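> A structural model of the following input is requested.
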Amino acid sequence: MHGPVLVNWLLALLTAGAGAHCLTRLRRPARLPRLARESDAAEALMGLGMAAMALTGAAVPAAVWAWLFGLPAAAFLVAALAAPAGRAHRLHHAVGALAMTYAALAMTASPGGHHHAAALGTPVLTGALLLYFGAYSLRTGTRLLRTPSGTLALGTAGLPQACRLTMGIGMFAMLLTM
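I've put the predicted structure just below:
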């Protein structure tokens, strides 16, 4: 990623922590709903992948990133089309995986392996993704702060939403550096 080294490390630590938490949530009993397990797997992949991308940049070939995030994006798109239950959630994960693919391909296509909007030639797509993840982060943040009963969501009950918020902010920050 382009930007101060400290910012890259902080983003990597934040997203790796969220990804690791989601990975540990996969160890829960299998009786949980399939959509919750899919969500944990997708968020673990995104968090750990975003951390790796922030640290390694263009050192990893674009094809590796494209396969790593492109395949889950396709799987989530197919799953969203096949089953109406959880469609919006799966589409969100597909958008996230496609945004990661886009960022990885743009990063490796730009000079020096850094994000440069002038080198990409797609500011409209970057802007649309920034709007999406900015709005998603704001919406998730407000949900984290308030529960249906009107009280603050404290303790472990709010951790899945906190992970989603972290992933949204991480994607926003990654796209902002493009």
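> alpha carbons only for contacts and neighbour counts from here, please
OK.
> secondary structure element holding the residue of the chain most remote from its centre?
No residue in the chain sits farther from the centre than Ser149, which is 28.8 Å out by C-alpha atoms, centre = their mean. Using DSSP states H and E, Ser149 sits in no helix or strand.
> I have a second one here; can you model it like the first so I can compare?
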Amino acid sequence: MSSADFASAWLLVVLCAVSGAYCLRQVRRSGGAAAGETVMAFGMALMAVPLGDRDGWQALVLGAVFSGAALHAVWLLRGGVHHAHHLVGSLAMAYMALTTAAGYGHGGGLPLVTGLLLLYYAGYVLLGGARLVAAGGGCAQRTYPVAPAESAESAESAESAELTRACRLAMGMGMLAMLLTM
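The predicted model follows:
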């Protein structure tokens, strides 16, 4: 592994760990609603650690964790289709872990599955980035008067929503980067 690959792998670890810490903070505030994102972010950070070749058992453990996260996402689908992204993410992480366990390592996996996941996450990142930029522009153009208490509350809520979007975008970019290295 070159020094540039090593540095970018550690940057991905830090990005995912920071996203996980933010999601963990949101779990406390929301009563557990962001638990799936927290597991995904910390799991992605763990998978991105540049350890060289992983033993089969490490990849199997990660595969089992993400398979459990996929089952949790299936359970969340009862609340609406908007939870389907968690299912796709959990299944993608389980797929990457299990291809590593099967000995495929880098350059492995099924090309069709990897290609479909790359298309999904490329679209997700582009759409998420566009939404984040649009949300930032919408807040700056606000010109109508607002009561002081309402403005402080809405500003905090808008900031939290933008941070959540940024966190999701960072994790989407992390998934895209990990899929590109397969």
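> care to give me the TM-score?
TM-score of the superposed chains, computed with TM-score structural alignment, normalised by the length of structure 1, equals 0.80; 162 aligned residues with a C-alpha RMSD of 2.6 Å.
> re earlier: need the contact list for the residue farthest from the centre of structure 1.
Residues near Ser149 of structure 1 by C-alpha atoms under 8 Å, 6 or more residues apart in numbering: none.
> same question for Glu43 of structure 1.
Neighbours of Glu43 of structure 1 in contact, by C-alpha under 8 Å, 6+ apart: 18-19, 22, 163-164, 167.
> could I get the full set of helices for structure 2?
Listed in chain order, the helices of structure 2 (DSSP state H) span 3-30, 35-48, 56-76, 84-101, 111-140, 148-180.
> report all helices and strands that the last one contacts.
The helices and strands touching helix 148-180 of structure 2, judged by 3 or more C-alpha pairs under 8 Å, 6 or more residues apart in numbering; DSSP states H and E, are helix 3-30, helix 35-48, helix 111-140.
> what residues of it count as buried?
Along helix 148-180 of structure 2, these residues count as buried under the neighbour rule (16 or more other C-alpha atoms under 10 Å): 162-179.
> for the fifth one, same thing?
By neighbour count, and taking 16+ other C-alpha under 10 Å as the criterion, the buried residues in helix 111-140 of structure 2 are 114, 117-118, 121-122, 124-125, 128-129, 131-132.
> how much space separates Ala94 of structure 1 from Phe69 of structure 1?
Distance, Ala94 of structure 1 to Phe69 of structure 1, using C-alpha to C-alpha, to the nearest Å: 9 Å.
> what's the answer for Pro29 of structure 1, then?
The gap separating Pro29 of structure 1 from Phe69 of structure 1 is 26 Å, by C-alpha to C-alpha.
> who has more neighbours, the two?
Looking at Pro29 of structure 1 and Phe69 with other C-alpha atoms under 10 Å, you find the greater number of neighbours at Phe69, namely 23 against 8.
> who's in contact with whatever residue of structure 2 lines up with that one?
In structure 2, the residue paired with Phe69 of structure 1 is Phe66, using TM-score structural alignment. Applying C-alpha under 8 Å, 6+ apart to Phe66 of structure 2 gives the contacts 40, 43, 90-91, 93-94.
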